[in-house]
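> Only the shape, not the letters, is given here:
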């Protein structure tokens, strides 16, 4: 049976040599190419057939590995990409997995973990390690909560009166009660009553809570369209 063909991409020579030696000691693995940048990875793929790319995220530029992974998988969808990195922050983890990479291993991981990741990835076994799985679960939970909040807020906005929508739009422009009253040429007490009705619909106590929620959900501009704007 032929060995697993691997490309190692790491911009630091000492680390690249270390990973190549580590992988090269395995009888069922063969390093077919070494790269110090994403550009070199793409060049190697034109010259060598590979099964797996073990790639750093930051090489000659920030997120070079992520950008390269996107390009690689468009042209070589059969390839398996394992990110080998020092980054553990949520955004980097999510961006890495969004490319279609099959694993994300820290450079500080024991050598046997890196080797195990290569074998598992080659066999089509994708196992997200515990230190990253909770990040992904939390992100899915956040997305689900946002979707529920988005649906609820959209329904409320669609049921608001034209006057309430106008006041909501003015609040989003950070106008005070007195300014809104002058703008609409009504008493401040009238504006306060109308704002209280809006707060009850959103089940909030302060207008800033409503405006912040709409901004967080990125639907604050929807009010203008609901009112018939362009």
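Okay, I see it. Quantities reported herein were computed from a predicted structural model and do not represent experimental measurements. Numbering: from 1, shown residues only.
> okay, CA-based contacts and neighbour counts for the rest of this
Will do.
> so who does residue 59 touch?
Residue 59 makes contacts with 10-11, 36-38, 65, as judged by CA atoms under 8 Å, 6 or more residues apart in numbering.
> Kindly recompute the last result at 10 Å.
By CA atoms under 10 Å, 6 or more residues apart in numbering, the contact set of residue 59 is 9-12, 35-38, 65.
> Over to residue 124?
Taking CA under 10 Å, 6+ apart as the contact definition, residue 124 lies against 80, 102, 118.
> Can you select the buried ones from the contacts of residue 59 in PyMOL?
The buried residues among these can be selected in PyMOL (16 or more other CA atoms under 10 Å) with this line:
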select buried, resi 9+10+11+35+36+37+38+65
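> also this one, for the comparison:
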């Protein structure tokens, strides 16, 4: 089955460009489009896409609120890939906090766009370590004014889980973490699952954001 994608962007040219890039791949199918976040939930429920490519700045409802709404109200929600013009946008950070699985720059090359969609569809999080560190350093200090997040305290994570979380925050994949720690990939997956469960995190992105905001990992 091809990966099904819903495109959400208020600029028709952006949607057309993404559609052309994605539909050139035999394993990806664009199943629908929307021009604002308010139209996302009905389309997600009707089309059941695997991935939503979501613009962060849109009229009526932006990508942050749309992401929250999808994750809050849709059973078995799709993966959400935020598409943005500026990687240091505060709204990108808020979208990641809201539950987006990663972000993609609109200026990305076609191969990078295709890779991003495939990656999040497979259940991986698309993180750019340097960018996320900058975002956390710039905007994470305001976390106290936001709803409370799970704090990865040392007492709750085993020593190995803490080590895995730090490597996750550096953007390493399970295979790269396994190589670094000289263990099997399945062992790493087990540790990652333990980290997510203890932090109450939906995915790797949420765990990394929590690690930065709690200063368990220092963004600077």
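The structure has been received and is ready for your questions. The structure presented is a predicted model; accordingly, all values stated were derived computationally and were not measured.
> TM-score for these two?
The TM-score (TM-score structural alignment, normalised by the length of structure 2) is 0.58; 142 aligned residues with a CA RMSD of 2.2 Å.
> Out of the contacts of residue 59 of structure 1, the closest to residue 136 of structure 1 would be?
residue 65 (19.9 Å; CA to CA).
> Surely that closest one touches residue 97?
No: contact status for residue 65 of structure 1 versus residue 97: not in contact, 11.7 Å apart, counting by CA atoms under 10 Å.
> what do the two both touch?
Shared contacts of residue 65 of structure 1 and residue 97, counting by CA under 10 Å, 6+ apart, come down to 81, 83.
> Quick check: residue 104 of structure 1 is in a strand.
Yes: with DSSP: H, G, I helix; E, B strand; the rest coil as the criterion, residue 104 of structure 1 is located in a strand.
> In structure 1, which residues correspond to the helix ranked longest in structure 2?
Counting by DSSP state H, the longest helix found in structure 2 is helix 185-199. Counting by TM-score structural alignment, helix 185-199 of structure 2 falls onto no part of structure 1.
> who does the helix or strand just after that helix touch, helix- and strand-wise?
Downstream of helix 185-199 of structure 2, the next assigned helix or strand under DSSP states H and E is helix 204-213. Counting contacts by 3 or more CA pairs under 10 Å, 6 or more residues apart in numbering; DSSP states H and E, helix 204-213 of structure 2 packs against helix 90-98, strand 102-105, helix 129-139, helix 159-169, helix 185-199.
> Including distance to residue 52 of structure 2, could these go into JSON lines?
Conversion of these to JSON lines gives the following (distance: least, CA to CA, whole Å):
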{"stretch": "helix 90-98", "distance to residue 52 of structure 2": "13"}
{"stretch": "strand 102-105", "distance to residue 52 of structure 2": "11"}
{"stretch": "helix 129-139", "distance to residue 52 of structure 2": "20"}
{"stretch": "helix 159-169", "distance to residue 52 of structure 2": "23"}
{"stretch": "helix 185-199", "distance to residue 52 of structure 2": "23"}
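> most tightly surrounded among the ones you listed?
strand 102-105 (a mean of 23; mean count of other CA atoms under 10 Å).
> which residues touch it?
With CA under 10 Å, 6+ apart, strand 102-105 of structure 2 has contacts from 53-56, 79-87, 92-93, 95-96, 112-113, 116-117, 119-120, 124-128, 132, 204-206.
> What subset of the residues you listed is buried?
53-56, 79-84, 87, 92-93, 95-96, 113, 116-117, 120, 124-128, 132, 204-206.
> ok, the contacts of residue 59 of structure 1 in structure 2: which stay?
Among the contacts of residue 59 of structure 1, the contacts conserved in structure 2 (both residues aligned by TM-score structural alignment, their matches' CA atoms under 10 Å) are 9-12, 36-38, 65.
> From those residues, which land in strands?
Using DSSP state E, residue 9 are the members of those that sit in strands.
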